[in-house]
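Colleague: Dropping the sequence and predicted coords here.
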Amino acid sequence: MQRRTFNFALAGIALAATAPLVHAQAWPEKPIRMVVAQPAGSGPDSIARLLGEQLSHKWKQSIVVDNKPGGQNAIGAQAAARSPADGYNFYFATSAALVTNPYLFKSLPYDPLKDFAPVGMIGRVPFVLAVNTASPAKTLQDFVAEMKANPGKVTVANEGPKTFGGMMTRLFASQLGVQVNSVPYVSIGAAVTETVGGQTEAVMGDVPALIQMIKAGRLRPIAVTTAKRVSGLEAVPSIADAIPGFDYAGFMAIVAPAGTPAAAIQRFNRDLDSVLSDKEMAAKLLAVGPITEGAGTPEQMAAFLQAEHARWSKLTKDIGILPE
């Protein structure tokens, strides 16, 4: 009788130990909602749907993209943060939502570090500084010399002072000790159009937004914001050539509401990494946005976010951006 009782106890322990594994294998058992803080048809939306299609094949469950644009990503981030932490709600996030917003706004309806659990990285989005083809600047060095010779007169288009492109423009000028006329536009598309048309001399924007005009010969790229050269723009030097250590890029990632079951996060992370590791998928992503190196682990992403917060806190202070 004692031996039988002992065996039952062992069986119970084994069953309890395998319960999380069984749950992980069963997930997902219903459709998954993915909040995107940009409108339908935008770059992030296209990427979310592309990844969602591949993941839905793996999981045999549909992924419903829920677009909630506006408020510098705050509307979507808040909606995602307040979603049930049941393993069926996730947020397709950008660097603005997860890192830079707290240093630009005095108050936010969400806390990027406390309200979300990291799931996995999608990739980095390099920015590029490009000039109108009529510009006398053929190289980064030419452009710097022009800014020094004409303080405050050289125009650089971007999406505004509190966007990634706007902050890169100010940081670039600040670290070189030059003055630049940063011209804000309502969208990167408008900034590109105005630069191509000659209303501004240069534009600072993400590579996907500028690449077609660059390939068409209507914009001349002179520098990228990442320390490494960018695929498709291998001949374009880095701003780090002029400013050692300069290495900035936007990023895209998946997070979940805080408290989401670890089993769901681990399964999502594993399968996201599998999708991103596919060469064909990586090429498709590169054509519309991020450069991927796989999803990493949730722990690696958490460490990355902590480091980015420290870096951007210093950056915004260095270039005089105060929360409003």
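Modeller: Received the coordinates, thanks.
Colleague: can we go C-alpha only for contacts and neighbour counts from here?
Modeller: OK.
Colleague: need the helices for the stretch 1-150 of the chain, in chain order.
Modeller: 2-26, 43-59, 74-81, 95, 140-149 (DSSP state H, counting those that start in this stretch).
Colleague: Might you report the residue contacts of the residue nearest the centre of the chain?
Modeller: Using CA atoms, centre = their mean, the residue of the chain that lies closest to the mean C-alpha position is F251, 2.1 Å off. Shown in contact with F251 (CA atoms under 8 Å, 6 or more residues apart in numbering): 94-95, 121-125, 290.
Colleague: buried set for the strand ranked longest in the chain?
Modeller: In the chain, with assignment by DSSP state E, the single longest strand is strand 116-132. For strand 116-132, burial by neighbour count (16 or more other CA atoms under 10 Å) applies to 116-132.
Colleague: And for stretch 160-177?
Modeller: 160-173.
Colleague: okay, pairing it with this:
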Amino acid sequence: MKTIAHALAATCLTLATSVALAGPYPDKPIRMVVPFPPGGTTDLLGRVLATRLSETLGQQVVVDNRPGAGGTIGSDLVAKSPADGYTLMFGTVGTQSINATLYKKLPFDPQKDFSPVALFAGVPNILVVNPNVPARNVRELVSYAKANPGKLNMGSAGNGTTNHLSGELFKSMAGVQVVHVPYKGSGPAMADLLANQVQLMFDNLPGSLPHVKAGRLRALAVTSATRSPALPDVPTMAEAGIAGYEADVWFGVVGPRGLPPEVSSRLSQEITRIAQDKAMRDKLVQAGAAPLTSTPEQFSVLIRRDTDKWAKLVQASGASVD
């Protein structure tokens, strides 16, 4: 009996020591996967959040860019990572909602294989053209595209991204033929747009805003239902003549399925505090984004709702990805 008692005591001591050594979350650096390359809006906003999280959590949050296949390569990596809170993803409406409809065969389930943590920001897309394009508004662009079918090239961050779908919706609703040129992220697409290798793009507003203000790109319209405070003189697509057009984009943090509730709660609270901070709110608005907040449960509801919403948009636009 003494032997059993001693063994139990030793086991309890070992467990207690393990718990003590584990400490409160986080006790080591966190990897935040950005499933797109550097230079685009997802990368920009992800790095802004990672920097502040590093300060508030007391552990470095390292951005790890894993681009490709409309965000599915990075998403797959995170979906298959340990659900311990040390591998997260800065996801988008594309990775969490749109890809479920666009891709016939995904190595993961966008809804079931992730733990939603918190929303962080929302942005409209903006229709921008290279200044060499002879169009100063959407109506002129539509007229030029109809007169020159297939002559204009439209860049995007990749097949199935919100850039792509916003453009496909425009093509469908305006009845124009432009050539879609997918890239591995907004950064490379933007570089070619500035060089006039492609002539137009539906870019996330923060990525295009500096170029619009510098006169390197011409802004024709935003895809949201209301104008952006960052560019109040730029009309919405509906105001510009494409009645009923609307497409918004959100960004937030998710983890692998089975993320411990205490970890999810801690991260959600910190991200919400960061998004509500006045200095951060001002920074996001100046960049063309709007701060968003949510609980993990609210974020989950949004993902399910937008999966249905964008499925209809995908079908209406005729967009598809093999």
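Modeller: Done, it's in. Bear in mind the structure is a predicted one, so any value in this text is a computation, not a measurement.
Colleague: Translate M34 of the first structure into the numbering of the second structure.
Modeller: Using TM-score structural alignment, the partner of M34 of the first structure in the second structure is M32.
Colleague: tally of neighbours for its match?
Modeller: 26 (other CA atoms under 10 Å).
Colleague: so which helix or strand takes in F170 of the second structure?
Modeller: helix 162-174 (DSSP states H and E).
Colleague: for L108 of the first structure, what are its contacts?
Modeller: With contact set as CA under 8 Å, 6+ apart, L108 of the first structure has these partners: 74, 101-102.
Colleague: Now do the same for it: its match in the second structure.
Modeller: Using TM-score structural alignment, L108 of the first structure pairs with L106 in the second structure.
Colleague: how about the contacts of F251 of the first structure in JSON lines, adding distance to V144 of the first structure?
Modeller: Below are the contacts of F251 of the first structure laid out as JSON lines (distance: CA to CA, whole Å):
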{"residue": "T94", "distance to V144 of the first structure": "30"}
{"residue": "S95", "distance to V144 of the first structure": "28"}
{"residue": "M121", "distance to V144 of the first structure": "34"}
{"residue": "I122", "distance to V144 of the first structure": "33"}
{"residue": "G123", "distance to V144 of the first structure": "30"}
{"residue": "R124", "distance to V144 of the first structure": "26"}
{"residue": "V125", "distance to V144 of the first structure": "24"}
{"residue": "P290", "distance to V144 of the first structure": "28"}
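Colleague: now the helices for the stretch 201-324 of the first structure?
Modeller: So, for the stretch 201-324 of the first structure - with DSSP H, counting those that start in this stretch - the helices run 207-215, 262-276, 279-288, 298-318.
Colleague: just checking, what packs against the first one?
Modeller: In this case it means helix 207-215 of the first structure. Secondary-structure packing of helix 207-215 of the first structure (3 or more CA pairs under 8 Å, 6 or more residues apart in numbering; DSSP states H and E): strand 116-132, helix 188-196, strand 219-224.
Colleague: Quick one: these as CSV, columns for distance to Q38 of the first structure too.
Modeller: As requested, those are exported to CSV (distance: least, CA to CA, whole Å):
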stretch, distance to Q38 of the first structure
strand 116-132, 16
helix 188-196, 14
strand 219-224, 24
